[in-house]
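Undergrad: Give me a 3D structure for the following:
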Amino acid sequence: MQAPTRTARTAGVLFLLTFVSAITGAALYAPLLTDPDYIIGPGADTRILLGAVCELVLIITNIGTAVVLFPVLRHHSETAAVGYFAARIVECTFIAVGILSILAVVTLRQTAGPDAAEYLPVARALVAVHGWTFLLGPGFVVGIGNGLLLAFLMYRSHLVPRPMALLGLIGGPLMSMSGVAVLFGAYGQSSIPSALATLPEIIWEASLGIYLTVVGFRRPRDAETTGTGAQESRAPRS
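TA: Below is the predicted model of the structure:
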């Protein structure tokens, strides 16, 4: 079965939008996440709210990738396809909780008034909640969903070059294991070991988005000519 080109291109664009919205949202959040005394300072509330909008876009595009790809992927392994869809939902749930924690800090800054200093422990706790949601969602669940499950489906289906999918099969579990290491304090979430562990997954997702947008899904004869479709080439032709 040849997957529609439109589906591939739509999924590719959605993957690229997840990168843009995630990076932009993190950059916009920076004043709040890096300033432990944010609620008693001048604030940058408009910037933070724009960051929340970016993360809402991230949720939409994350779920969009699963919705668009599911009809195609289910033909190759319905169990893995459902697992990928579920992983996207869980990831987005963590992201939504993180958004709420950030918006709560903004509300504290705007309403606390002269007693704002008394709420500093609450604000810092809410920022910590955001940090944990980032670790457990984009830092752990993504390795299972976008990494292991999606790469397995792409590897099995030949819809993208197998070496590309293999990068996801390696990078996904590595990213999830790194998340567990951070959870137990082996190293920091923004440390060099963490960055190195997540790099293969980032390359896999970026290359997938670019490939689907520019090339689309591979056709069966493409797999045959590269030697990965030997089984298809041996099949009787009508």
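Undergrad: all contacts plus neighbour counts: C-alpha atoms, from now on.
TA: OK.
Undergrad: who's in contact with A80?
TA: 74, 149-150, 153 (CA atoms under 8 Å, 6 or more residues apart in numbering).
Undergrad: Give the buried residues for the helix or strand hosting A80.
TA: Using DSSP states H and E, A80 falls within helix 78-111. Burial within helix 78-111, assessed by neighbour count using 16 or more other CA atoms under 10 Å, is assigned to 80-85, 87-92, 94-99, 101-106, 108-109.
Undergrad: Mind checking what helix or strand follows it in sequence?
TA: helix 120-136.
Undergrad: Now do the helices in this structure.
TA: Assigned by DSSP state H, the chain shows helices spanning 5-34, 45-73, 78-111, 120-136, 142, 150-157, 162-183, 192-214, 220-225, 230-234.
Undergrad: Please report the distance of P71 from V82.
TA: 10 Å (CA to CA, to the nearest Å).
Undergrad: Would you do the same for the sequence below? I want to compare the two.
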Amino acid sequence: MSTNQAARITGVLFILAAVSSIVGLLLYGPILNGDDYLKQGSEHGNQIVLGAVMELILVVSAVGTATTMFPLLRKYNETIALWHVCFRFLEAVVITIGIVGVLSLLTLGREFAAGGALDAASYRAAGTLMHGVHDWTFLLGPNFMLGINTMMYSYVFYRSRLLPRFIPILGMTGAALVFVAAMLEMFGVFPQVSAWGAILSLPVFANEMTLAVWLLARGFDKSALASLSLSKRKSEALAG
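TA: Reported below is the predicted structural model:
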């Protein structure tokens, strides 16, 4: 794959990840919101499944960005490139666990509706547990792990000058803020879905969209790529 192809694919995947994550969360509405979520979830089963499909697209997109950026990141620092791939895969795994939790909640809702709401307390106890699985994976994946991943690739882009420096600066700022947001949410300072959570997450979203548009329109800086390739060859020659 050429560098230009990798840049375009990475840009498309970032946009796809952002759109699918937002659409998926909106489609999950009936089963995640309100007191009557078991009944509402069963009545909107296809919508919930479609939301899960959107999140699976998010998972594929996240893994895709890691693999398309790896050859470029490793030219600057192979260790950071490997860390980025591993943590991005871990983010994808955590999100997948959340998807399983939501689909399990849908199954529970269908059983609840079919049983005529008998033993409602037990169903709601199980539903609360599955809600917790989704909430914690939503916090650890798209917030905690995302902050680590974004910091890694933004740092490499900043040092290597593969992109204009305002983009990785925005990326590192957004990564730090979304990581802080995740920590504050973990300790209950404010809830996951809140004004503060949205404010602290906005810069990392702006970074991903800015990065995606730049990669689609301009790609990576050719002189920086040439410099990285030359440095890589010199390092390999010295190592050999």
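Undergrad: Could you get me the TM-score between them?
TA: The TM-score (TM-score structural alignment, normalised by the length of structure 1) is 0.88; 222 aligned residues with a CA RMSD of 2.0 Å.
Undergrad: mean offset of the helix holding A80 of structure 1 relative to structure 2 (after superposition)
TA: Comparison of helix 78-111 of structure 1 with structure 2 after fitting gives an average deviation of 0.9 Å (mean CA distance after the TM-score superposition for structure 1).
Undergrad: how about that helix, aligned to which bit of structure 2?
TA: On structure 2, the counterpart of helix 78-111 of structure 1 by TM-score structural alignment is residues 78-111.
Undergrad: Please compute how far that stretch lies from its chain's middle.
TA: 9 Å (CA atoms, centre = their mean, to the nearest Å).
Undergrad: center of structure 2 - which residue?
TA: Geometric centre of structure 2, nearest residue: P142, 4.2 Å, by CA atoms, centre = their mean.
Undergrad: Excluding chain neighbours, what is closest to the aligned partner of that one in structure 1?
TA: Mapped onto structure 1 by TM-score structural alignment, P142 of structure 2 lines up with P138. Distances taken as CA to CA, 6 or more residues apart in numbering place E91 nearest to P138 of structure 1, at 6.4 Å, with adjacent residues excluded.
Undergrad: thought that neighbour was touching G139?
TA: No. With contact defined as CA atoms under 8 Å, E91 of structure 1 does not reach G139; the gap is 9.2 Å.
Undergrad: Please name the residues that touch R165 of structure 2.
TA: 157-158.
Undergrad: Mean per-residue distance, stretch 194-212 of structure 1 versus structure 2.
TA: Mean for stretch 194-212 of structure 1 is 1.1 Å (mean CA distance after the TM-score superposition for structure 1).
Undergrad: what residues does that stretch touch?
TA: 8-9, 11-16, 19, 143, 146-147, 160, 164-165, 167-168, 170-172, 174-175, 178-179, 182, 187-188.
Undergrad: S235 of structure 2: how many residues sit nearby?
TA: By other CA atoms under 10 Å, 11 other residues sit near S235 of structure 2.
Undergrad: Helix, strand or coil: sort out it for me.
TA: helix (DSSP: H, G, I helix; E, B strand; the rest coil).
Undergrad: that older thread, ranking the helices of structure 1 by burial, who's on top?
TA: helix 142 (a mean of 26; mean count of other CA atoms under 10 Å).
Undergrad: Now that one on structure 2. Mean distance?
TA: Helix 142 of structure 1 sits 0.2 Å off on average (mean CA distance after the TM-score superposition for structure 1).
Undergrad: now for that helix, which elements pack on it?
TA: Contact here means 3 or more CA pairs under 8 Å, 6 or more residues apart in numbering; DSSP states H and E; on that basis helix 142 of structure 1 packs against helix 78-111.
Undergrad: and the angle for the helix it packs on with helix 45-73?
TA: 170 degrees (axes from the mean of the first three to the mean of the last three CA atoms, to 10 degrees).
Undergrad: got the angle between helix 78-111 of structure 1 and helix 150-157?
TA: 150 degrees.
Undergrad: how far away is the counterpart of L177 of structure 2 in structure 1 from R47 of structure 1?
TA: Counting by TM-score structural alignment, L177 of structure 2 corresponds to L174 in structure 1. Distance from L174 of structure 1 to R47 of structure 1, counting by CA to CA: 33 Å.
Undergrad: L196 of structure 1 versus the match of P142 of structure 2, what's the distance?
TA: P138 of structure 1 is 15 Å from L196 of structure 1, by CA to CA.
Undergrad: Check L73 of structure 1 too.
TA: The gap separating L73 of structure 1 from L196 of structure 1 is 29 Å, by CA to CA.
Undergrad: Same check on I203 of structure 1?
TA: On the measure of CA to CA, I203 of structure 1 and L196 of structure 1 end up 11 Å apart.
Undergrad: residues contacting L56 of structure 2?
TA: 96, 99.
Undergrad: Kindly state which residue of structure 1 is aligned to L238 of structure 2.
TA: Mapped onto structure 1 by TM-score structural alignment, L238 of structure 2 lines up with nothing.
Undergrad: Where does L238 of structure 2 sit, in terms of helix or strand?
TA: Judged by DSSP H and E, L238 of structure 2 forms part of helix 222-239.
Undergrad: Packing partners of that helix?
TA: helix 45-76.
Undergrad: Quick one: distance of the helix it packs on to the chain centre.
TA: For helix 45-76 of structure 2, the distance to the chain centre is 8 Å (CA atoms, centre = their mean).
Undergrad: This completes my enquiry, with thanks.
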